[in-house]
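got a sequence here, can you build the structure:
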Amino acid sequence: MAGHSHWAQIKRKKAAQDAKRGRLFTKIVREIMVAARLGGGDPEGNPRLRAAIAAAKAVNMPKENIERAIRKGLGLEEGTQYEEAVFEGYGPGGVAVYIESLTDNRRRTVAELRHIFSKCGGNLAEPGAVSWIFEKRGLIVIPRDGLSEDQVLEVALEAGAEDVRSYEGEFEIITAPEDFEEVKRQLEEAGLRPASAQVTLVPKTTVRLEDEKTAQQMLRLMEMLEDHDDVQKVYANFDIPEELMERLSGG
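Sure thing, here's the model as predicted:
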């Protein structure tokens, strides 16, 4: 999935830009509110809230913003209430797309997502259409920074990782969800600092896009979905050849 990995790198750069524009703050605040409402305001006993607070701190969100979001989620302050909604669809070339959202108006969100899919040569699908293609896994990304594959493999596998994927600028370490925290801890203790680490959805199969127009449409779809205020996370199983991905992304 070299092309998909390259997209992940682009996303991380884009996330830094989004943080400056405040868009990422909005998405994280919503996640904190929902996590607090569903699991309580104590991050020690609420893993989802703990992860949301960690994401907030990673983009330097002020402490008072975090605390206010928790209070709103608990109903201690007035604020919009958001509900979780999952949407599934197909992108150009039959790529599976799975979307996690937080919305205060499901009907509006459906209409807007349908419009985005239509503009980019895809379509929304029925619930369950593509969810089976994805499985929950821990994903830890380590910058290459002069590290050899053998070094990373030895530490990761010893820590209990399932797989290590080597790319030009980074390593992706895959874990079972329940082993994620322990593997991450051992990597950090060994001096391997993650560029990102999260429990996420990983596709079991991929769709290779070699036609330039189709690949371009797919990347546009991903960008438009991720820019939508109600969308928290987008997962897709496309694989674009590295050279084509570089060309399309201006790299």
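
going by C-alpha atoms from here, please, whenever you check contacts or count neighbours.
OK.

from the middle of its chain, how far away would stretch 119-126 be?
20 Å (Cα atoms, centre = their mean, to the nearest Å).

likewise for stretch 233-250?
The answer for stretch 233-250 is 15 Å, by Cα atoms, centre = their mean.

show me what counts as buried in that stretch.
Using 16 or more other Cα atoms under 10 Å as the test for burial, stretch 233-250 gives K233, V234, Y235, A236, N237, F238, D239, I240, P241, E242, L244, M245.

the closest residue to the first one other than its chain neighbours is in what secondary structure piece?
This means K233. Among residues not flanking K233 along the chain, E100 sits closest, at 5.2 Å (Cα to Cα, 6 or more residues apart in numbering). Using DSSP states H and E, E100 maps to strand 96-103.

over to A85?
Short version: A85 belongs to strand 83-90, going by DSSP H and E.

with E172 instead?
Going by DSSP H and E, E172 is part of strand 170-175.

elements contacting that strand?
Contact here means 3 or more Cα pairs under 8 Å, 6 or more residues apart in numbering; DSSP states H and E; on that basis strand 170-175 packs against strand 134-143, strand 163-166.

the first one: how far from the chain's middle?
On the basis of Cα atoms, centre = their mean, strand 134-143 is displaced by 10 Å from the centre of the chain it belongs to.

what helices or strands is that strand leaning on?
Applying 3+ Cα pairs under 8 Å, 6+ apart, we find strand 134-143 packed against strand 170-175, helix 180-189, strand 196-203.

could I get the buried residue list for it?
F134, R137, G138, L139, I140, V141, I142, P143.

need the contact list for the fifth one.
With contacts defined as Cα atoms under 8 Å, 6 or more residues apart in numbering, the neighbours of I140 are E172, I173, I174, K184, P194, A195, S196, A197, Q198.

CSV for those, including neighbour count?
Listed next are those as CSV, based on neighbours: other Cα atoms under 10 Å:
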residue, neighbour count
E172, 22
I173, 26
I174, 24
K184, 25
P194, 18
A195, 13
S196, 14
A197, 17
Q198, 16
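
Proceed likewise with the subsequent sequence, for comparison:
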Amino acid sequence: MGRAFEYRKAAKMKRWAGMAKAFTKVGREINIAIKEGGPDPDYNPRLRLAMNNAKAVNMPKANIEAAIKRATDKDTSNYDEVTFEGYGPHGIAVFVEATTDNNNRTVASIRHAFSKYGGNLGTNGSVDYMFERKGQFIVKSEDLEGKDLEELELELIDAGLDSIVQEDDEVSFYTSFEDFAGFGPAMEKLEITVSKAELVRIPTHTKKLSDSEVEEVLALVEKLEEDDDVSSVFHTMDESE
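Presented below is the predicted three-dimensional model:
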């Protein structure tokens, strides 16, 4: 009984930590969106996407409103978007996106993670060419009931749709980086509810590793993702079964 209690307690703490991390990420997305385009979501598509992402991680409405209010306060810290590139164990390219109000702190933390987990932090451009930047709009399959994906594809091509990928209970709509900002309004016009929208980096080629090698790379990725400043981590490891 004692072990079961400790297990449930640890699982609960992990969920809380994950939720806190998600809230921090979308709070910074809101901050950056408002600094770039103002606090009115009707005229700021990036803010609309950030608010939508906040709802997707179950961030309470009061928290979203508080994040918007903080971002409009002139005394609030400004966050900058920064990126880091390097190699993990076994030659796996790693690309890290972060938002920070203290670049020195973030650089030191990222460098330490690479060094401790068998990787090397490189210079800008060292692995960027190995990834293709795309917009990803995730829609729950249940929200597409009654809609024909082939017809949707034809209707969304002019808005910049590259491809549609269906996985389990979700459908991902991919666009080019340049079409990302305008694709959200096109989805809204078709009354499609987007559960999450973000820019992703898709590797142009991947490398297959043994199980033990995969664990070494994942240890680095997980350490990077634990950092509050880190928004996303992309890599070239083949994760297929």
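
ok, back up a step: still contacting in the second structure, which of the contacts of I140 of the first structure?
Among the contacts of I140 of the first structure, the contacts conserved in the second structure (both residues aligned by TM-score structural alignment, their matches' Cα atoms under 8 Å) are E172, I173, I174, P194, S196, A197, Q198.

out of these, which one sits closest to L76 of the first structure?
Using Cα to Cα, Q198 comes nearest to L76 of the first structure of those, at 29.3 Å.

so how far is V141 of the first structure from the closest one?
Remark: distance between Q198 of the first structure and V141 of the first structure (Cα to Cα, to the nearest Å) = 9 Å.

shared neighbours of the two, anything?
With Cα under 8 Å, 6+ apart as the test, Q198 of the first structure and V141 reach no residue in common.

what about the spatially closest residue to H205 of the second structure that is not a sequence neighbour, distance to K25 of the second structure?
Nearest residue to H205 of the second structure, sequence neighbours excluded (Cα to Cα, 6+ apart): T236, at 6.7 Å. Look at T236 of the second structure and K25 of the second structure: by Cα to Cα, they are 23 Å apart.

cool, Y129 of the second structure as well?
Taken as Cα to Cα, the span from Y129 of the second structure to K25 of the second structure is 26 Å.

which position in the first structure aligns with A108 of the second structure?
Under the alignment (TM-score structural alignment), A108 of the second structure pairs with A111 in the first structure.

one more: G184 of the second structure?
Counting by TM-score structural alignment, the partner of G184 of the second structure is E181.

what does L156 of the second structure give?
Aligned counterpart of L156 of the second structure in the first structure: A159 (TM-score structural alignment).

R8 of the second structure too?
Checking TM-score structural alignment: R8 of the second structure goes with nothing.

SS state for R8 of the second structure?
The assignment at R8 of the second structure comes out as helix when based on DSSP: H, G, I helix; E, B strand; the rest coil.

contacting residues around it?
So R8 of the second structure contacts nothing (Cα under 8 Å, 6+ apart).

hang on, the earlier thing: okay, the helices and strands packed on strand 134-143 of the first structure, which one's buried deepest?
A comparison of these by mean neighbour count, using mean count of other Cα atoms under 10 Å, puts strand 170-175 on top with a mean of 24.

what's the average distance of it to the second structure?
When the second structure is superposed, strand 170-175 of the first structure averages 3.6 Å from its matched positions, counting by mean Cα distance after the TM-score superposition for the first structure.

off-centre distance for that strand?
14 Å.

and the angle for it with strand 196-203?
70 degrees (axes from the mean of the first three to the mean of the last three Cα atoms, to 10 degrees).

so which strand or helix has the residue of the first structure most remote from its centre?
Distance from the C-alpha centroid of the first structure peaks at L76, with 29.5 Å (Cα atoms, centre = their mean). For L76 of the first structure, there is no helix or strand it lies in under DSSP H and E.

repeat that for L124 of the first structure.
strand 123-125.

now do that strand: which range of the second structure does it align onto?
Taken onto the second structure by TM-score structural alignment, strand 123-125 of the first structure occupies residues 120-122 there.

related to what we said a few turns ago, how about TSV for the helices and strands packed on strand 170-175 of the first structure, with distance to L38 of the first structure added?
TSV is the format used below for these (distance: least, Cα to Cα, whole Å):
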stretch	distance to L38 of the first structure
strand 134-143	20
strand 163-166	33
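
so what's the residue mapped onto V96 of the second structure from the first structure up against?
With the correspondence set by TM-score structural alignment, V96 of the second structure lines up against I99 in the first structure. If a contact means Cα under 8 Å, 6+ apart, then I99 of the first structure has V86, F87, E88, V231, Q232, K233, V234, Y235 as its contacts.

so what does the second one match up with in the second structure?
Under the alignment (TM-score structural alignment), F87 of the first structure pairs with F84 in the second structure.

give me the nearest residue to Q186 of the first structure, chain neighbours excluded.
Leaving aside its sequence neighbours, Q186 of the first structure sits nearest to A159 (Cα to Cα, 6+ apart; 6.1 Å).

ugh, wrong one, I meant L153 of the first structure
V164 (6.4 Å).

kindly report the same for G118 of the second structure.
P89 is the one closest to G118 of the second structure (Cα to Cα, 6+ apart), at 5.3 Å.

which ones are touching that neighbour?
Y117, G118, G119, E213, E216, V217.

how close does the strand holding L124 of the first structure sit to the second structure?
Strand 123-125 of the first structure sits 1.1 Å off on average (mean Cα distance after the TM-score superposition for the first structure).

contacts for that strand, please.
Looking at what lies outside strand 123-125 of the first structure - Cα under 8 Å, 6+ apart - the contacts are F87, E88, G89, Y90, G91, L113, R114, F117.

of those residues, closest to A51 of the first structure?
Using Cα to Cα, these come closest to A51 of the first structure at F87, 22.4 Å.

how about the closest one, what does it touch?
Y98, I99, E100, S101, L124, A125, P127.

of the residues you listed, buried ones?
Members of those classed as buried by 16+ other Cα under 10 Å are Y98, I99, E100, S101, L124, A125.

verify the stated contact: the third one with V86.
Yes - under the contact definition of Cα atoms under 8 Å, E100 of the first structure touches V86, with a separation of 4.8 Å.

what's the span of stretch 172-183 of the first structure, first residue to last?
13 Å.
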